Structures are given as structure tokens and as C-alpha cells.
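In: Predicted model and sequence follow; I will ask about them next.
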Amino acid sequence: MLNAGTNYFYCQRDLGRRETSGRWTNVRWAKTDDDKGNTNVFVSDVYISGGDNDRPLPGLPVC
């Protein structure tokens, strides 16, 4: 679980699973540590602002 607001991400990769939320869709997932203390958690790029459909997030390296 990530709380709304500013979060950090290490990298992103295609996990082969498409996630869709409203008009946003992507197969890329970003790796982070969540707000409950879990490490190496992947969050779909559709929930991170700054990207486009089916495109990597700009400036975030590939895992």
C-alpha cells in the first residue's frame, strides 16, 4: 500500500500484466518500498503521474 502523495521508485519493468484505470493503461510496473514496510513492491505505472499509455515513465530506469 502506498499513501497518496510523493513516493520514490527505483526502476520499472514490463511484468507482462496489463493494468487499466480509467483512461490509463500500461504493462510497466515501478519498484518501490511501500508504506507498510514491504520492500521491492511493484506498482503499476498507471497509478503514477507523469507517463503516457503503454510508455515507460520518463527518467525512471529499467530494472
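Out: On my side now, so go ahead. These numbers come from a predicted model, not from an experiment.
In: Going by C-alpha atoms from here, please, whenever you check contacts or count neighbours.
Out: Noted.
In: so who does V43 touch?
Out: Under the criterion of Cα atoms under 8 Å, 6 or more residues apart in numbering, the contact partners of V43 comprise 29-32.
In: Out of these, which is nearest to R18?
Out: W29 (9.4 Å; Cα to Cα).
In: Filter the contacts of V43 down to just the ones in helices.
Out: Using DSSP state H, no member of the contacts of V43 falls within helices.
In: Between which two of those residues is the distance greatest?
Out: The two members of the contacts of V43 with the most space between them (Cα to Cα) are W29 and T32, at 9.8 Å.
In: dropping in the other structure now:
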Amino acid sequence: QKLRRGSDMIGEWILASWDAAWTLHVWGFHEAKLDSEAVRRRAKHIRKLIMESEKIIG
């Protein structure tokens, strides 16, 4: 619910970034199913999520 509201306010990129972060956490860390290329491809989305969050938080 909150993520949907956030994506409506901020933009659809936040949903893609959150999905990338979740996938990396679950399939990369817990399940160890992602290779280095899969991690690299998600990193830019996660980086944007962190950078934009820092701007909002201050």
C-alpha cells in the first residue's frame, strides 16, 4: 500500500528499484542463486533508491 502510494507520488522507478533490492536480498543473499552479472544489473536501481532516499531524509 505505502509503496504503491510512493510510486504514484515519486515515479514508477521506485517500484522497480524496490523489486530489484528485494530480489537481490532474497535470491542473491538467502538463496545464493544470482550470479555476479545479475547482481550488477540490479545495483544501479538500488543505488538510485538509496541516493533518492538520502535526498528526502536529508
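Out: Thanks, I have the structure now. This one's a predicted model, so the numbers in the text were calculated from it and none came from an experiment.
In: Superposing both, give me the TM-score.
Out: Their TM-score after superposition, calculated using TM-score structural alignment, normalised by the length of the second structure, is reported as 0.21; 26 aligned residues with a Cα RMSD of 3.9 Å.
In: what is in contact with W29 and T32 of the first structure at once?
Out: Common contact partners of W29 of the first structure and T32 (Cα under 8 Å, 6+ apart): 42-43.
In: which one of those two has more residues nearby?
Out: Remark: of W29 of the first structure and T32, W29 carries more neighbours, 27 against 19, as counted by other Cα atoms under 10 Å.
In: measure the nearest residue to the more buried one once chain neighbours are set aside to V27 of the first structure for me?
Out: Here the nearest residue to W29 of the first structure in space, its sequence neighbours aside, is S44; by Cα to Cα, 6 or more residues apart in numbering that works out to 4.3 Å. Distance, S44 of the first structure to V27 of the first structure, using Cα to Cα, to the nearest Å: 7 Å.
In: List the residues that contact the residue nearest to W29 of the first structure.
Out: Residues in contact with S44 of the first structure (Cα under 8 Å, 6+ apart) are 19, 26-30.
In: any idea which of those is closest to Q12 of the first structure?
Out: Each of the contacts of S44 of the first structure was scored against Q12 of the first structure by Cα to Cα, and A30 proved nearest at 4.1 Å.
In: which other helices and strands contact the lengthiest strand in the first structure?
Out: Using DSSP state E to assign secondary structure, the strand with the most residues in the first structure is strand 11-21. If you count contacts as 3 or more Cα pairs under 8 Å, 6 or more residues apart in numbering; DSSP states H and E, strand 11-21 of the first structure packs onto strand 24-32.
In: again, only using 10 Å
Out: Applying 3 or more Cα pairs under 10 Å, 6 or more residues apart in numbering; DSSP states H and E, one finds that strand 11-21 of the first structure makes contact with strand 24-32, strand 41-44.
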